[in-house]
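A.B. asks: Here's my sequence, what's the structure:
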Amino acid sequence: MKQIDLFVHNIGSLITMRGSLKPKVGKEMSEIEMIAGGAIAVHQGRIAAIGPEEEVRAQIKGIPVLHELNAKGRLVTPGLIDPHTHLVHGGSREHELEWKRQGVPYLEILAKGGGIHYTVEQTRLASEEALYQKAKNSLDWMLKHGTTTIEAKSGYGLDTQTELKQLRVAKQLDQTHPVDIVSTFLGAHAVPKEYVMNRKGYVDLVIREMLPEVKRLGLANYCDVFCEEGVFSVEESRQILQQAMELGFGIKIHADEVEPLGGAELAGELGCISAEHLLASTENGLRKMRESGTIAVCLPATSFSLGLKRHAQARMMIDLGVPVALATDYNPGSSPTESLQIVMTLASVNLSMSPEEVLTAMTINAAHAIGRADSIGSLEIGKWADFVLYQATNLAYLPYHFGINHVDTVVKKGKIVVENGQIWEKYH
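C.D. replies: Take a look at the predicted model:
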């Protein structure tokens, strides 16, 4: 090793999340390594040494250091990972806020032509350049709030051309923006208006045309489906996900958001890498997920935004041994926020999760939920140097003091991309 590219020292509390090859479950989610007076040495974008500062200095003694960063006693964690977003879309839906205020259920908003259908219209009309710029702005906000990797779903096209357009934009952003993007095909997000009297025809379109084309073009790692009453049945979801598996996609599922339809059970049956929402899942469904190792991705900002009194049963999941991750569900309707820091507070208050469980759910477990835990999600030698310095000295302060951005500095693959809370303009 000819040089250390970045040496971060004088870290007050360094949380590594290292020491787990599998998603953390049960009490493990509260067990985190915290090093007082830590340091990190980076070489070619990856962590070369990490631990107490005296030990790291001894390990790199005699090796030239290109750049030093004084953490000034701040808290440092792995970069936050958002394993469920709908990044690329056209338009916005602030006009639905009044419906929400009046207590109109989401599925009724959908039936009125709002919800997904409205965004589909806007996304079909938008150019790729317009979608790129809008999504880039959201990625910038995510990065400034400490998010270094996300999953991005399609699902606002509901026709082959627009679904591919969304996925192309996500791929371009993955290549040009510091935030890494794992793409998921969600053509089965809703039945489009033109197929409302021909559901089977749309399922066939997804299976026979969309999935093979997405695979041929290499535009997505995963396939997802919205398994919910009034959207896609358990059997329709099974057909789509089985075909996706045959084509080599990893599989995910929007499950039991409104009704206990059996999405969690299907996730367990098929071995989905993750099942998401889960507000109405049964204990039997959660046990099936535990048996298959399926990760529960909880979305507390969504239930908050929709004004729901019911939330995902994170405590039951953790007690049952289901691995739990957290995400924003960033989308223009039911969760218009890019901030995982807001989700920290909502998970603490509404899901009764401890600060340690929350961070586990946003780092190593979230990395497992998108198949990237071998390279991100924890700070250990050989992994990408993705980490965040906060204007805070302890973990509990992050969910406690809500509504502001605590991030001071973000390092992505060993490069400082946010400094003093602002994106470094030369990150390209």
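A.B. asks: CA atoms for contacts and neighbours, from now on please.
C.D. replies: Noted.
A.B. asks: For residue 83, give me its contacts.
C.D. replies: 150, 151, 152, 297, 325, 326, 327, 366, 367, 369, 370 (Cα atoms under 8 Å, 6 or more residues apart in numbering).
A.B. asks: Please generate a structure for the following sequence too, so the two can be compared:
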Amino acid sequence: MKCDLLVVSAAQLITAPEGTGPLLGPDLDRPTLLEDAAVACVDGKIAAVGKTAEVQARYPESGARRVIDARGLLVAPGFVDSHTHLPFAGTREMEFDARARGETYAAIAERGGGIRASVAHLRAVSEPALALSVAKRLGRLLAQGTTTVEAKSGYGLSLEEERKQLQALRTASASSPVEVVPTFLGAHEVPDEYRDRREDYVSLLTDRMIPAIAKERLARFCDVFCDRGVFTVEESRRILLRARESGLGIKLHADELADVGAAALAAELRATSADHLLHASPEGLRAMSRAGVMAVLLPGTAFTLGLPYARARVMVEMGLGIALATDFNPGSTMCSSMPMAMTLAVTQMKMTPAEAWMAATANAACAVGEGNRLGRLQPGHQADLALFEASDYRHIPYHYAEEHVRLAVKRGAVATDRGDCSCCV
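C.D. replies: All right, here's what the predicted structure looks like:
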């Protein structure tokens, strides 16, 4: 049979066992590993995965439009970064310096820094300029093996400015191979102009912003920062129920700063995911597990801010579905590298390398509602994969802060390569 792309002779291939749901408990540490592996891609989807001889028996090189000799390379699903704040303007390195001098994140926010600083930057930039910066960031993500990214608004905090962020995402993604899952995060903070009128801002979100964003199909999810000093459980419930009524999926920034019951709210509403969870109670986490809510862990944020890390081992042992993401944003995690997130998961949260890989691919796909087509190398799934200059999957989180990606494939076509790639024939 003929195929569009044939990857052969990979030193190793790692993927989750066939399925569509998240890997839970001990299964998170049981990936499928193949040596001398091959992948055949037809019409943007994976047609076959297995030993090179077996795949070539069905899809010979003579019938392939393009063949990649992957000798010495690791083949894996493209990363799914399930939590980012990609469409931002401006940077906040001055706050990075201030924290090094002992100032806390809360103190910086009180004097106009933090999210409020990013709001000011965002409101000052044009939509075309924002789209251009987003496009450049998407290119960097792809070079690091990320083929799908969830991207949140949340730095506009008005209908016009939130729309600008989401439109910039739409524009940038139209010319990028990277697949973008847009999320409306108007409930990221209460803007200064509503500081003394919280109820009015919540009403603005529920009565105008969410219906407009949903009608224009600018977002697939709605997220709320449910935490101490941000939005209460009651406010978050009201916002998220309105989002669900409008046809949007539900996500939460949950219990990052304190245990306010956000994890329990995520379980109550059966959200797709609850993210951060640094202070979530055991009861809230168990409720999430029972409700099938994914826990998206963001070790880069704890690393940057010097905070305690999420209790990954506790979550794994209670059967909670865990995904990894970067939380790429200008304030608390100026890092878009999924391999670095895996390194921190292994070294700081005591996940195994295999668990980190599964959390960054198959489980991450489930955290954006796409487990039925992304995150696994299996027949029928979208042909999104990355080839790394390594012969063992453990090498990627072990040899951190390096560019290991030789090339990335999106929908069965080579989307980017390092320029010195000699493996394509």
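A.B. asks: that older thread, could the contacts of residue 83 of the first structure be laid out in CSV, adding neighbour count?
C.D. replies: Formatted as CSV, the contacts of residue 83 of the first structure follow (neighbours: other Cα atoms under 10 Å):
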residue, neighbour count
150, 27
151, 25
152, 27
297, 30
325, 32
326, 32
327, 30
366, 34
367, 27
369, 30
370, 26
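A.B. asks: which of those residues lies closest to residue 121 of the first structure?
C.D. replies: Nearest to residue 121 of the first structure, judged by Cα to Cα, of those is residue 152 at 19.2 Å.
A.B. asks: distance from whichever strand or helix holds the closest one to the second structure after superposition?
C.D. replies: Using DSSP states H and E, residue 152 of the first structure falls within strand 147-153. Strand 147-153 of the first structure, aligned to the second structure and superposed, deviates on average by 0.3 Å (mean Cα distance after the TM-score superposition for the first structure).
A.B. asks: helices or strands up against that strand?
C.D. replies: Counting contacts by 3 or more Cα pairs under 8 Å, 6 or more residues apart in numbering; DSSP states H and E, strand 147-153 of the first structure packs against strand 80-85, strand 180-188.
A.B. asks: Indicate which one of those is closest to residue 22 of the first structure.
C.D. replies: Among those, the nearest to residue 22 of the first structure by Cα to Cα is strand 80-85 (16.2 Å).
A.B. asks: angle of the closest one against strand 147-153?
C.D. replies: Here strand 80-85 of the first structure runs at an angle of 10 degrees relative to strand 147-153 (axes from the mean of the first three to the mean of the last three Cα atoms, to 10 degrees).
A.B. asks: Please state the offset of strand 80-85 of the first structure from the chain centre?
C.D. replies: Chain-centre distance of strand 80-85 of the first structure: 1 Å, with Cα atoms, centre = their mean, to the nearest Å.
A.B. asks: now do stretch 117-126 of the second structure
C.D. replies: Chain-centre distance of stretch 117-126 of the second structure: 23 Å, with Cα atoms, centre = their mean.
A.B. asks: before we move on, what about stretch 193-204 of the second structure?
C.D. replies: Put simply, stretch 193-204 of the second structure sits 30 Å off its chain's centre (Cα atoms, centre = their mean).
A.B. asks: Stretch 243-250 of the second structure now?
C.D. replies: A distance of 20 Å separates the centroid of the chain from that of stretch 243-250 of the second structure, by Cα atoms, centre = their mean.
A.B. asks: about what we covered before: looking at the helices and strands packed on strand 147-153 of the first structure, which is buried most?
C.D. replies: strand 80-85 (a mean of 29; mean count of other Cα atoms under 10 Å).
A.B. asks: That strand vs the second structure, mean deviation?
C.D. replies: Using mean Cα distance after the TM-score superposition for the first structure, strand 80-85 of the first structure ends up 0.3 Å from its aligned counterpart in the second structure, as a mean over the superposed pairs.
A.B. asks: one step back: taking their axis directions, the helix or strand following the strand holding residue 152 of the first structure and strand 147-153 sit at what angle?
C.D. replies: Of the helices and strands lying after strand 147-153 of the first structure in sequence (DSSP H and E), the nearest is helix 160-176. Relative orientation of helix 160-176 of the first structure versus strand 147-153 (the same axes, to 10 degrees): 170 degrees.
A.B. asks: Comparing helix 160-176 of the first structure with the second structure, how large is the average distance?
C.D. replies: Helix 160-176 of the first structure, aligned to the second structure and superposed, deviates on average by 1.0 Å (mean Cα distance after the TM-score superposition for the first structure).
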